Structure formats: structure tokens, C-alpha cells
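J.: Predicted coordinates and the sequence they were generated for:
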Amino acid sequence: MFDFIKFMYSIGGYQNKDVGDFVVIGNIDDKQYKEITGEEYVKG
């Protein structure tokens, strides 16, 4: 799932909020969020 999310983000299919949603539902963790987006994950 991580590779798919990273690919979709790289082609502009997902924005930071979308990637954050995957952290909330448990598909990826906050470290993977930072690896994809380059930003720290902030809950909320």
C-alpha cells in the first residue's frame, strides 16, 4: 500500500491531506507519511 500511495502522490493524484487520511485509517504510519510528503505528520 505504501508504494501505491507514494506513486499516487508523486503524480499529483493525492495531496498531503489524502496521505494523512491513510495514516488515520492505519495503512501507513507517520514515518512513512514524512517519507512521502517530506513533512511531519500533524494530527487533526
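T.: Cool, got the structure. Quick caveat: nothing in here was measured; it's all calculated off a predicted structure. Numbering: from 1, shown residues only.
J.: For the rest of this, base every contact and every neighbour count on C-alpha atoms.
T.: Noted.
J.: which SS state does Lys3 fall under?
T.: Not Lys; residue 3 is Asp. With DSSP: H, G, I helix; E, B strand; the rest coil as the basis, the three-state label of Asp3 is helix.
J.: another one to put next to it:
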Amino acid sequence: MLMSLHWCCHWCRHVIVGVMLSVVKASWWILDERVSLLVVGVVGFW
């Protein structure tokens, strides 16, 4: 019982970490797109 509970917690943690990494990657990609547009806009403005 205890081992299966431990395994479940480990699996849940693994899933949570994976989801967090996916969210970070997605938000970083969106942020990167915006930063690229901003840099292009500033360079074009100057």
C-alpha cells in the first residue's frame, strides 16, 4: 500500500513537472515572438 502510494506521488510529481515545463516553454515561445517583434519595431523606429 505504502509503496504504491509512493509510486503514485512520484508519478504525479513527474506529470506536474512535465506540465510546468510545457507551460514554461509555450510562454517562453510566445514571449520570444513578442520580444522579436518589439526589437524589430524598435530597430525600424530608430
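T.: Yes, it's here. Computed from a prediction, not measured in an experiment: that's the story for all the values here.
J.: Please state their TM-score.
T.: Overlay of the two chains. TM-score (TM-score structural alignment, normalised by the length of the first structure): 0.26; 15 aligned residues with a Cα RMSD of 2.6 Å.
J.: quick one: Leu21 of the second structure from Leu38 of the second structure, how far?
T.: Distance from Leu21 of the second structure to Leu38 of the second structure, counting by Cα to Cα, to the nearest Å: 25 Å.
J.: Ok, Ala26 of the second structure next?
T.: For Ala26 of the second structure relative to Leu38 of the second structure (Cα to Cα), the value is 18 Å.
J.: Show me how far the one helix or strand Val39 of the second structure maps to is from its chain's centre.
T.: Assignment of secondary structure by DSSP states H and E places Val39 of the second structure within helix 2-45. In terms of Cα atoms, centre = their mean, to the nearest Å, the centre of helix 2-45 of the second structure is found 0 Å from the chain centre.
J.: can you tell me which helix or strand Val23 of the first structure belongs to?
T.: Per DSSP H and E: helix 16-25 holds Val23 of the first structure.
J.: What residues of that helix count as buried?
T.: 19-20, 22-23 (16 or more other Cα atoms under 10 Å).
J.: same check, this time on stretch 21-40 of the second structure
T.: The neighbour-count check on stretch 21-40 of the second structure (16+ other Cα under 10 Å) flags nothing as buried.
J.: re earlier: what's downstream of the helix holding Val23 of the first structure, the next helix or strand?
T.: Using DSSP H and E, the helix or strand that follows helix 16-25 of the first structure in sequence is helix 30-37.
J.: No more questions from me, cheers.
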